[in-house]
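J.: 3D, please:
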Amino acid sequence: MKVGIIGAGGMGRVYARSFRQISGVKVYAVNDIDENRMKQLAEEYNVPVQYKSWEDLVEDPEIDAVAVCTPPAFHKEMTVKALKNGKHVICEKPPALNAAEAKEMADEAEKQHRVLMFGFQWRFLPQAEYVWNLARKGFFGEIYRARARYLRMQGAPAGWFRLKKYAGGGALMDIGVHVIDLAWWLTGRRKPVKALGASYDLLGNFEVDDTFIGYVLFDNGLSMIVEASWLQNWPNEIEIKLYGTKAGAEVTQLEICRKIEGITGAYVSTKPILEKRDTQLAKIKHFVDITKTGPTEHTPTGEDAVTVMKIIDALYKSSSEGTPVKID
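T.: Got it, this is the predicted structure:
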């Protein structure tokens, strides 16, 4: 498989490094608006072709798959054109500026019979897979609420991340999208029906939110609290908690809590120890595999991206209007 990478920044380099570790895959071409940055990536990872135009890259018949590693404002156009040119695509998160764009991308992938996957590497955490397998077996009973938190004390990225026209939003779009996707996937990909959100930009003075707090209700009664922050006057808080009728879990540090049957008020808490994994590499390996076999239940698909973006759209709309918002 020959791969072309659009965007030679931080994530472009992560993708180049990961693709190089997979047998049978070659990073064949790269594009970036910064020619020096493009040249550096090409030299470091032995990429033979450098394109000044991303359009030329996606039209190259030698390329089988494209990785889109640019600001979200460009995801839809680049992805759709790559798909139309017969390429499989892995696109970085957040999927797009909104759900409408994400749907265009998903629809084009279906039309062209090509794989479209998004860069939600948290699904490939060993502890996430462990909890997912338990949930599929009914270990937790009915999971009726979840808490998804990604709160940084000092972690506001610079540059285009702070500009709404390129990023689409702030902390919610940048890091909240990870925990939303993971909690939603772990709880069974239920249909969201209502959202309530509050956006803050009190510490960063950016064009976008430095903190976002939200509540999402799903069609089976599941409720999810979402918290995302680039800046806060408290140490980092990163956790995904699931609460079921039989047991509960904290995913990021992997702790399982369950009631002991037959003993009133007795619980047992366990912390399974799992082998560590390079989640970026696992994500890229999964993408390569599914270009041959097709998506699996593990895959962050185009359809998944549409739902995740519907949640984010509704949270932002609720914050703007100051009222709960229904999700179609």
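J.: switch to C-alpha atoms for all contacts and neighbour counts from now on
T.: OK.
J.: list the buried residues of the helix or strand that Ala106 is a member of.
T.: Using DSSP states H and E, Ala106 falls within helix 99-112. Buried residues in helix 99-112, counted by 16 or more other C-alpha atoms under 10 Å: 99, 101-109.
J.: check which helices and strands it is in contact with.
T.: helix 75-84, helix 302-321 (3 or more C-alpha pairs under 8 Å, 6 or more residues apart in numbering; DSSP states H and E).
J.: quick one: distance of the next helix-or-strand element following it to the chain centre.
T.: Following helix 99-112 in sequence order, the next helix or strand is strand 116-118 (DSSP H and E). In terms of C-alpha atoms, centre = their mean, to the nearest Å, the centre of strand 116-118 is found 10 Å from the chain centre.
J.: how about residues contacting strand 116-118?
T.: 88-93, 95, 106, 109, 287, 299-302, 305 (C-alpha atoms under 8 Å, 6 or more residues apart in numbering).
J.: sequence B follows; please return its structure for comparison with A:
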Amino acid sequence: MSPSNNNNKNELPRLGFLGLGWIGLNRMQAMLAENACQVAAIADPSAEMRERAAQAAPGAVALSSLDELLLQDLDGVVIATPSALHAQQSLAALWRGLAVFCQKPLARTAGENQAIIDAARQADRLLGCDLSYRHTEAMRRIRNAVVEGELGSVYAVDLLFHNAYGPDKSWARDPALAGGGCAIDLGIHLVDLALWTLGFPEVTNVSSRLYAQGQQLPAGSAQVEDYAVAQFDLANGCVVRMACSWNLPFGRDAAIEAHFHGTRGGAAMTNVNGSFYDFAAARFQGTQHIPLADPPDAWGGRAAVDWARRLAGGARYDKSIETLVQVATVLDRVYGR
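T.: From the prediction side, this is the model:
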């Protein structure tokens, strides 16, 4: 069958879901809960995963591979597979004429990101990536404060994402498959949040140190890092500092923070009580603390729902996705490649 490429704004897009682990299933359930799509097909090599997903989407065709999925009558594909597969799978779907929403990272390097974006532009199909922290109410409020000039000129940004746990999949600790360790897994969100909030200014310099079990790693190491610290300088004079880690003894499940320091005040997003899901935001004027957002906030599936709704409205290629190349370029420089 050929892709349906539905342009009827009154009909929900027919989507195929590739990769039905926790993230893939969560994004599918979020789209269904918001009535943002029709789940036409689900695909995963694991029969157990397919059976679990079928409970949420009983009318979907259950398949085991991307090749089978691409034979279905679809408008788009949602990809939540290991990172090494993202580029190949995204390209295959775009060449088929399908819109794509992919888990982060879209690809392992800036070059791979550029190839996917070029394919989306050529196919004129909507391409999205699940940079989900942009969609927290906390970060939305902070970005608005920066854009509206409430902080004055932002001259420094401090970011951290420390995860007391680490990935339980072996591929995530193989640099050839994952593209790196905690920096590409967690740091990608930090780099994106800083650049997105500040309007994607030019990055002029990047320095970093990567560690595995306390030992500093050389560039191109066959080991992935479990601790990364980096600094990047922006053309507008702002300095951005970030740190991220897996399995760090930090006294709580996670520490996820983004602090923006400006000439007229500051603002910060912080996770609450070590939570991976609950975030608060506040502005600062000297010692004054002005709340901007507090939990609860059901933000996890917002990026996916937003993409599906834009697709339902007939959206084609959106050049805003091109900023992913800048984020990936910063990460390439963090890794010294």
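J.: what does the helix holding Ala106 of structure 1 contact?
T.: 76, 79-80, 83-84, 86, 95-96, 115-116, 301-303, 305-310, 313.
J.: that helix maps to which residues in structure 2?
T.: Helix 99-112 of structure 1 corresponds to residues 110-123 in structure 2, going by TM-score structural alignment.
J.: quick one: distance of that stretch to the chain centre.
T.: Distance, centroid of stretch 110-123 of structure 2 to centroid of chain: 17 Å (C-alpha atoms, centre = their mean).
J.: with structure 1 superposed, average distance for it?
T.: Taking mean C-alpha distance after the TM-score superposition for structure 1, the mean distance separating stretch 110-123 of structure 2 from the aligned residues in structure 1 is 0.7 Å.
J.: my read: Glu150 of structure 2 touches Arg264, true?
T.: Yes. If you go by C-alpha atoms under 8 Å, Glu150 of structure 2 and Arg264 touch, sitting 6.9 Å apart.
J.: neighbour count: those two, which is higher?
T.: Neighbours were counted for Glu150 of structure 2 and for Arg264 using other C-alpha atoms under 10 Å; Glu150 has more, 18 against 14.
J.: which residues touch whichever residue in structure 1 pairs up with the more buried one?
T.: Matched by TM-score structural alignment, Glu150 of structure 2 corresponds to Phe139 in structure 1. Phe139 of structure 1 is in contact with 246-247, counting by C-alpha under 8 Å, 6+ apart.
J.: helix or strand for Phe139 of structure 1, which one?
T.: Using DSSP H and E, no helix or strand contains Phe139 of structure 1.
J.: ok, it to Asn205 of structure 1 distance?
T.: Noted for Phe139 of structure 1: a distance of 45 Å to Asn205 of structure 1, by C-alpha to C-alpha, to the nearest Å.
J.: over to Pro192 of structure 1?
T.: For Pro192 of structure 1 relative to Asn205 of structure 1 (C-alpha to C-alpha), the value is 31 Å.
J.: what do you get for Leu97 of structure 1?
T.: Distance from Leu97 of structure 1 to Asn205 of structure 1, by C-alpha to C-alpha: 21 Å.
J.: what about those two, which has more around it?
T.: Leu97 (24 against 11).
J.: now that one. Nearest residue, chain neighbours left out?
T.: Gly168 (5.1 Å; C-alpha to C-alpha, 6 or more residues apart in numbering).
J.: number of residues surrounding the equivalent of that neighbour over in structure 2?
T.: Using TM-score structural alignment as the criterion, Gly168 of structure 1 maps onto Gly179 of structure 2. Taking other C-alpha under 10 Å as the criterion, the count of residues near Gly179 of structure 2 is 24.
J.: was I right about Gly179 of structure 2 contacting Thr109?
T.: Yes. Taking contacts as C-alpha under 8 Å, Gly179 of structure 2 lies within contact range of Thr109: 7.1 Å.
J.: now do the helices in the stretch 51-200 of structure 2.
T.: Applying DSSP state H, counting those that start in this stretch to the stretch 51-200 of structure 2 gives helices spanning 66-69, 83-95, 110-123, 137-147, 175-178, 182, 188-198.
J.: what residues are up against the most centrally placed residue in structure 2?
T.: Geometric centre of structure 2, nearest residue: Leu131, 2.5 Å, by C-alpha atoms, centre = their mean. Taking C-alpha under 8 Å, 6+ apart, we find Leu131 of structure 2 in contact with 103-104, 189, 192, 303.
J.: which of those residues sits closest to Gln55 of structure 2?
T.: Closest approach between the contacts of Leu131 of structure 2 and Gln55 of structure 2, by C-alpha to C-alpha: Gln103, at 22.2 Å.
J.: quick one: the nearest residue to that closest one once chain neighbours are set aside from Gln122 of structure 2, how far?
T.: Nearest residue to Gln103 of structure 2, sequence neighbours excluded (C-alpha to C-alpha, 6+ apart): Asp130, at 4.9 Å. Remark: distance between Asp130 of structure 2 and Gln122 of structure 2 (C-alpha to C-alpha) = 22 Å.
J.: what sits up against stretch 25-32 of structure 2?
T.: Contacts for stretch 25-32 of structure 2 (C-alpha under 8 Å, 6+ apart): 17, 37-39, 53, 56, 300-302, 304-305, 308.
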